[in-house]
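Chemist: Please find the sequence and the predicted model below.
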Amino acid sequence: MQKAGVGVVVFLVLLVLSINTSLSRQQPTINNAYTLAFTVVADSVDKQTGLIMAPGYTLVKQNCVRCHSPKLITDKRATRDGWLATIRWMQQTQGLWDLGKAEPEILDYLAKNYAPTNEGRRPPLKSIEWYKL
């Protein structure tokens, strides 16, 4: 009777260990999940930074996101001249290095993907019957 009980316990332990081992092979580790986050793209937007994946994206990520949040890029809208003025301000006051030959491509990317828009508040609602409270 005791031998049968020990056999059942050993069987259950081996079963649990084999299930745990197979699950650990299927699930990525935290390090793997973190590495995968760099390659995930949805609708041409990098999920990690929120930047639009277009020509010049890599240069912007390498030169801009090194020092500040990508939100400073995605939330700002400017013309090419506006972006150039921002770069010059960062070079004069924030220690941004000379971008050299990368500057025109960075400006092209910013001017194309983060240009001013005419979006604003919705138009006023018309012909609405309001309830009297």
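Modeler: Received, thanks. Numbering: from 1, shown residues only.
Chemist: alpha carbons only for contacts and neighbour counts from here, please
Modeler: Will do.
Chemist: ok, the closest residue to Arg80 other than its chain neighbours - contacts?
Modeler: Nearest non-adjacent residue to Arg80, counting by Cα to Cα, 6 or more residues apart in numbering: Ala111, 4.8 Å away. If you count contacts by Cα atoms under 8 Å, 6 or more residues apart in numbering, Ala111 has them with Ala78, Thr79, Arg80, Trp83.
Chemist: Sitting in helices, which of these do you find?
Modeler: Arg80, Trp83 (DSSP state H).
Chemist: Structure two is appended below for comparative analysis:
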Amino acid sequence: MEKQNHDKLKKDFRSFYKVLVIVCASIGVFVVALVYLIKNPDISIFKGSEPDSEIVTVPVEEDDFDKIENGIHVRTGFVEGPGMMEIVQNCTNCHSAKLVIQNRMNKERWKATIKWMQETQNLWDLGENEDIIIDYLVTNYPPQKKGRRTVLTDIDWYELKD
């Protein structure tokens, strides 16, 4: 019985010691960071919160924001076409354009996916844009029947010599 109490006490002490080490290490990191910030005020996390500080914004040129090169919307990677801006405005507010591009579905599956997003993910009513969006997706990103990886094409094969 005494041995069990002694083992339990050792186990409790080890647990307490681990917690103590973690707390001390955290406090040490905090103190070092605080001292560093005090000695380097230009790096302060509070910089910019003073009422007289100047907020610097980087202007986004209108041309770059919706720039299209070689039929591709540069910012999102969407194929240029009717309905592309509706996709940009409604879909990329919540998730990456890549998520949209990789999900190739037919019209019925897109409708079901949009309904699911409205019921479970707080997607707003798309109104007239819903048909425009679905038509764009079905036209530019139709379902593809392919295996895990597409077949290699345009390859210059060579023979290995012994």
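Modeler: Thanks, I have it. Nothing here was measured: the structure is a model prediction, and the numbers come from that model.
Chemist: Give me the TM-score for this pair.
Modeler: TM-score of the superposed chains, computed with TM-score structural alignment, normalised by the length of structure 1, equals 0.64; 102 aligned residues with a Cα RMSD of 2.7 Å.
Chemist: if we can go back for a sec, may I see the contacts of Ala111 of structure 1 organised as TSV, with distance to Met90 of structure 1 and neighbour count added?
Modeler: Formatted as TSV, the contacts of Ala111 of structure 1 follow (distance: Cα to Cα, whole Å; neighbours: other Cα atoms under 10 Å):
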residue	distance to Met90 of structure 1	neighbour count
Ala78	15	19
Thr79	17	16
Arg80	15	20
Trp83	11	21
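Chemist: Which helix or which strand is home to the equivalent of the residue nearest to Arg80 of structure 1 over in structure 2?
Modeler: With TM-score structural alignment defining the correspondence, Ala111 of structure 1 maps onto Val138 in structure 2. Element membership of Val138 of structure 2, judged by DSSP states H and E, is helix 129-140.
Chemist: What are the boundaries of the helices in structure 2?
Modeler: For structure 2, the helices defined by DSSP H cover 2-39, 62-65, 84-91, 97-102, 107-120, 129-140.
Chemist: Quick one, which of the ones you listed gets closest to Asp162 of structure 2.
Modeler: helix 97-102 (42.4 Å; Cα to Cα).
Chemist: list the buried ones in that closest one?
Modeler: For helix 97-102 of structure 2, burial by neighbour count (16 or more other Cα atoms under 10 Å) applies to Ala97, Ile101.
Chemist: so it aligns onto which residues of structure 1?
Modeler: Taking TM-score structural alignment, helix 97-102 of structure 2 hits residues 70-75 over in structure 1.
Chemist: From the centre of structure 1 outward, give me the first residue you hit.
Modeler: Gln48 (2.1 Å; Cα atoms, centre = their mean).
Chemist: any idea how far Lys18 of structure 2 is from the alignment partner in structure 2 of Ala42 of structure 1?
Modeler: Taking TM-score structural alignment, Ala42 of structure 1 has Glu69 as its aligned residue in structure 2. From Glu69 of structure 2 across to Lys18 of structure 2, the span is 57 Å (Cα to Cα, to the nearest Å).
Chemist: same thing with Lys146 of structure 2?
Modeler: 53 Å.
Chemist: Look at those two and report which has more neighbours.
Modeler: Lys18 (12 against 8; other Cα atoms under 10 Å).
Chemist: aligned partner of the more buried one in structure 1?
Modeler: So, by TM-score structural alignment, Lys18 of structure 2 is left unmatched.
Chemist: what's near enough to touch Lys18 of structure 2?
Modeler: Contacts of Lys18 of structure 2 by Cα under 8 Å, 6+ apart: none found.
Chemist: about what we covered before: the residue nearest to the centre of structure 1 contacts Ala37, correct?
Modeler: Yes: under the criterion of Cα atoms under 8 Å, Gln48 of structure 1 makes contact with Ala37 at 6.5 Å.
Chemist: Can you check which residues contact both of these two?
Modeler: Taking Cα under 8 Å, 6+ apart as the criterion, Gln48 of structure 1 and Ala37 do not both touch any residue.
Chemist: for structure 1, what's the longest helix?
Modeler: helix 2-26.
Chemist: roughly how far is that helix from the heart of the chain?
Modeler: 42 Å (Cα atoms, centre = their mean, to the nearest Å).
Chemist: likewise stretch 125-138 of structure 2?
Modeler: 24 Å.
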